[in-house]
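Asker: got a structure for you, letters missing:
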């Protein structure tokens, strides 16, 4: 898939960021915002976007902070990767594009941004598609061990807690990120061209700082940006998600097995369906684009004009 499949690259001043994003479909169509994860970029949605745009949706796909051409407006702004910052960026983008409500869909970091926004500002979210279910980070319980079969999958997170890990990411970002692609999606046979479309997104000058902060903050190993302290305080309560939701797990996910999200249903108090996808790893939009797109359309249908 080429960049053109994502629609033109645009920029907008949104909060603390100058956000680069792709937009496709009619401007008056029901909006869907698609959010990528780490270590991925907007090209994860190259096959999802045309399906949604052809169905009449307004589709917005932003580069997250620290990725691709997205930049900070002020050099003095802390390079935070915390969950509250990602969600605040999403809300600022909706405001900047004058989108009152949208279906929010994402995975990995993008799933966290979507889940946090859906929980804190349900009036802005007509529906949620989230891979790995409830992606709000339980930072207050971060020192409680997970089952061993899950802990070993998080080796990269412990690595990033060290200065050796920071240096390793800085020096070997492409090799390390490509390794994560292979480990996390063991049944996804991506080719060099697919990888090379995304890899330049990691050359963003803030990439390393934001990634390192993200994986340290979620374990209480780094302080958050004071600008988001109130939002994080609300997230410490693990707020419920009341909006209509469709959640997924990948049966072959190398980061989070379906068993790891099996007890998260109580966080969803609105209509919710959960599905496990055979043959899918961690990068669902790129591995199962039709299924992902159909889930977005399923949530958009009740709101279609």
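Answerer: Perfect, thanks for sending it. Remember, predicted model here, so these are calculated numbers, not experimental data.
Asker: alpha carbons only for contacts and neighbour counts from here, please
Answerer: OK.
Asker: residue 16 contacts residue 74, doesn't it?
Answerer: Yes: if you go by C-alpha atoms under 8 Å, residue 16 and residue 74 touch, sitting 7.2 Å apart.
Asker: quick one, which of these two is more surrounded?
Answerer: Applying other C-alpha atoms under 10 Å to residue 16 and residue 74 shows that residue 16 carries more neighbours, namely 18 against 10.
Asker: quick one, strands of the stretch 51-200 of the chain?
Answerer: Secondary structure of the stretch 51-200 of the chain by DSSP state E, counting those that start in this stretch: the strands cover 58-62, 71-72, 102-106, 125-131.
Asker: JSON lines please, covering those strands and showing distance to residue 38.
Answerer: Supplementary listing: those in JSON lines, determined by distance: least, C-alpha to C-alpha, whole Å:
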{"stretch": "strand 58-62", "distance to residue 38": "13"}
{"stretch": "strand 71-72", "distance to residue 38": "17"}
{"stretch": "strand 102-106", "distance to residue 38": "11"}
{"stretch": "strand 125-131", "distance to residue 38": "13"}
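Asker: just give the nearest non-adjacent residue to residue 282, would you?
Answerer: Once flanking residues are discounted, residue 282 sits nearest to residue 253: 4.8 Å by C-alpha to C-alpha, 6 or more residues apart in numbering.
Asker: isn't that neighbour right next to residue 280, touching?
Answerer: Yes: using C-alpha under 8 Å, residue 253 makes contact with residue 280 at a distance of 6.6 Å.
Asker: contacting residues for residue 292?
Answerer: Residues near residue 292 by C-alpha atoms under 8 Å, 6 or more residues apart in numbering: 48, 284-285.
Asker: one more: residue 52?
Answerer: Going by C-alpha under 8 Å, 6+ apart, residue 52 touches 25, 58-59, 293, 297.
Asker: could those residues go into CSV alongside distance to residue 182 and neighbour count?
Answerer: Listed next are the contacts of residue 52 as CSV, based on distance: C-alpha to C-alpha, whole Å; neighbours: other C-alpha atoms under 10 Å:
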residue, distance to residue 182, neighbour count
25, 32, 22
58, 32, 21
59, 28, 27
293, 23, 20
297, 29, 22
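Asker: format these as CSV; extra columns: distance to residue 120.
Answerer: CSV is the format used below for the contacts of residue 52 (distance: C-alpha to C-alpha, whole Å):
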residue, distance to residue 120
25, 28
58, 23
59, 22
293, 24
297, 23
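Asker: just those now: which is nearest residue 214?
Answerer: residue 59 (26.7 Å; C-alpha to C-alpha).
Asker: take a look at this one as well, against the first:
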């Protein structure tokens, strides 16, 4: 693992592949870790791609540089972290590829700073920017029940539960979100170690409260959030990978969120794959990145 000072963070990251290769940043989600992107990174490195795999704020060995910095999990913070990471490494443009929280960071940068994104790989239905203003609108009961963890985290009981057994909650979500993925104890343990980060609980709880407008965001990111509020379209070349058997939001369309993208766009559904696309289908994830390099 390497380290770099990037914005408010001291970011821990892995670098795989030739240093002069075209860069790609591979980004994990919740409740996963940078380890989820390792196999895809090795495939890409073998194809000559310089892969950078950071631990997000609140995960692994990444740390806040100042104890006074709010432990925000809002989308603007994740996007700002990614932009600062690119700046710190002197990378003008890279393919940005991620899922869940990592996909959100990639979408934010691709939407607001498209000159920094050579391409975008985003998982799920594709457009991963929260519409906070409409977050209070209920979904169908079947969809609402899948979000139990988000409602749990609104309460102090949920915070206490995550603090007491963060690995237990993560393991349950892995099983629910990827019902066909037979991961073993060693695979889970490799990622679960990242949840021991001292800021993990605070960042996670804030993330799931601020997206519903129930707590304030960090004022440092207010301007970015204001730019995200109109739900800006994304114009960079994009590949969307959606697991055909994900347990969060099952596929709803044969084109994903195509209407939210204005540039070259491809949608690929992966039968049998759940939420953790890079780790469950590393070849498909790597191929999507390689197609944009």
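Answerer: In hand now; what should we look at? The structure presented is a predicted model; accordingly, all values stated were derived computationally and were not measured.
Asker: so what number do they get for TM-score?
Answerer: After superposition, the two chains reach a TM-score (TM-score structural alignment, normalised by the length of structure 2) of 0.98; 292 aligned residues with a C-alpha RMSD of 1.1 Å.
Asker: among the strands of the stretch 51-200 of structure 1, which is nearest residue 210 of structure 1?
Answerer: Nearest to residue 210 of structure 1, of the strands of the stretch 51-200 of structure 1 and by C-alpha to C-alpha, is strand 71-72 at 11.7 Å.
Asker: hey, where'd the helices end up in the stretch 1-150 of structure 1?
Answerer: 48-54, 83-96, 109-120, 148-151 (DSSP state H, counting those that start in this stretch).
Asker: ok, now how distant is the residue nearest to the spatial centre of structure 1 from residue 143 of structure 1?
Answerer: Note on structure 1: the residue nearest the mean C-alpha position is residue 110, at 1.0 Å, using C-alpha atoms, centre = their mean. As defined by C-alpha to C-alpha, to the nearest Å, residue 110 of structure 1 lies at a distance of 23 Å from residue 143 of structure 1.
Asker: sorry, back to before: just give me the match in structure 2 for the residue nearest to residue 282 of structure 1.
Answerer: By TM-score structural alignment, residue 253 of structure 1 lines up with residue 246 in structure 2.
Asker: residue contacts, that match?
Answerer: Residues in contact with residue 246 of structure 2 (C-alpha under 8 Å, 6+ apart) are 177-179, 273-275.
Asker: please redo it, this time with the cut-off set to 10 Å
Answerer: 124, 176-180, 270-277 (C-alpha atoms under 10 Å, 6 or more residues apart in numbering).
Asker: with neighbour count and distance to residue 215 of structure 2 as extra columns, can I get these in CSV?
Answerer: What follows is the contacts of residue 246 of structure 2, written out as CSV (neighbours: other C-alpha atoms under 10 Å; distance: C-alpha to C-alpha, whole Å):
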residue, neighbour count, distance to residue 215 of structure 2
124, 28, 26
176, 17, 27
177, 22, 27
178, 23, 30
179, 16, 33
180, 15, 36
270, 16, 36
271, 11, 38
272, 15, 37
273, 24, 34
274, 28, 30
275, 29, 27
276, 28, 28
277, 27, 30
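Asker: let me have these in a markdown table, adding distance to residue 251 of structure 2 as columns.
Answerer: What follows is these, written out as a markdown table (distance: C-alpha to C-alpha, whole Å):
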| residue | distance to residue 251 of structure 2 |
| --- | --- |
| 124 | 8 |
| 176 | 15 |
| 177 | 13 |
| 178 | 13 |
| 179 | 15 |
| 180 | 16 |
| 270 | 10 |
| 271 | 11 |
| 272 | 12 |
| 273 | 11 |
| 274 | 11 |
| 275 | 11 |
| 276 | 14 |
| 277 | 14 |
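Asker: hang on, residue 247 of structure 1 is in a helix, isn't it?
Answerer: No: going by DSSP: H, G, I helix; E, B strand; the rest coil, the assignment for residue 247 of structure 1 is strand, not a helix.
Asker: how many neighbours does it have?
Answerer: 21.
Asker: that one reaches residue 104, doesn't it?
Answerer: No: checked against C-alpha atoms under 10 Å, the pair residue 247 of structure 1 and residue 104 is beyond contact range at 11.9 Å.
Asker: overlap in contacts, these two.
Answerer: What both residue 247 of structure 1 and residue 104 touch, as defined by C-alpha under 10 Å, 6+ apart, is the set 111, 128-130.
Asker: residues contacting the aligned residue in structure 2 for residue 56 of structure 1?
Answerer: In structure 2, the residue paired with residue 56 of structure 1 according to TM-score structural alignment is residue 48. Residue 48 of structure 2 makes contact with 16-23, 42, 290, according to C-alpha under 10 Å, 6+ apart.
Asker: give me that answer again for 6 Å
Answerer: Counting by C-alpha atoms under 6 Å, 6 or more residues apart in numbering, residue 48 of structure 2 makes contact with residue 21.
Asker: about what we covered before: what is the nearest of the contacts of residue 246 of structure 2 to residue 194 of structure 2?
Answerer: residue 276 (15.9 Å).
Asker: what lines up with that closest one in structure 1?
Answerer: Per TM-score structural alignment, residue 276 of structure 2 is aligned with residue 283.
Asker: ignoring the adjacent residues along the chain, who's closest to its match?
Answerer: Residue 283 of structure 1 sits nearest to residue 185 (C-alpha to C-alpha, 6+ apart), 6.8 Å away.
Asker: distance of the one you found relative to residue 159 of structure 1?
Answerer: Taking C-alpha to C-alpha, one finds residue 185 of structure 1 at 20 Å from residue 159 of structure 1.
Asker: now do residue 53 of structure 1
Answerer: Residue 53 of structure 1 is 40 Å from residue 159 of structure 1, by C-alpha to C-alpha.
Asker: out of these two, which sits in the more crowded spot?
Answerer: residue 53 (21 against 16).
Asker: residues in contact with that one?
Answerer: Neighbours of residue 53 of structure 1 in contact, by C-alpha under 6 Å, 6+ apart: 24-25.
Asker: over to the one 4 residues further on?
Answerer: When contacts are counted by C-alpha under 6 Å, 6+ apart, residue 57 of structure 1 is found next to 25, 29-31.
Asker: I'd like the distance between it and residue 294 of structure 1.
Answerer: Remark: distance between residue 57 of structure 1 and residue 294 of structure 1 (C-alpha to C-alpha) = 12 Å.
Asker: with residue 193 of structure 1 instead?
Answerer: Counting by C-alpha to C-alpha, the separation of residue 193 of structure 1 from residue 294 of structure 1 is 26 Å.
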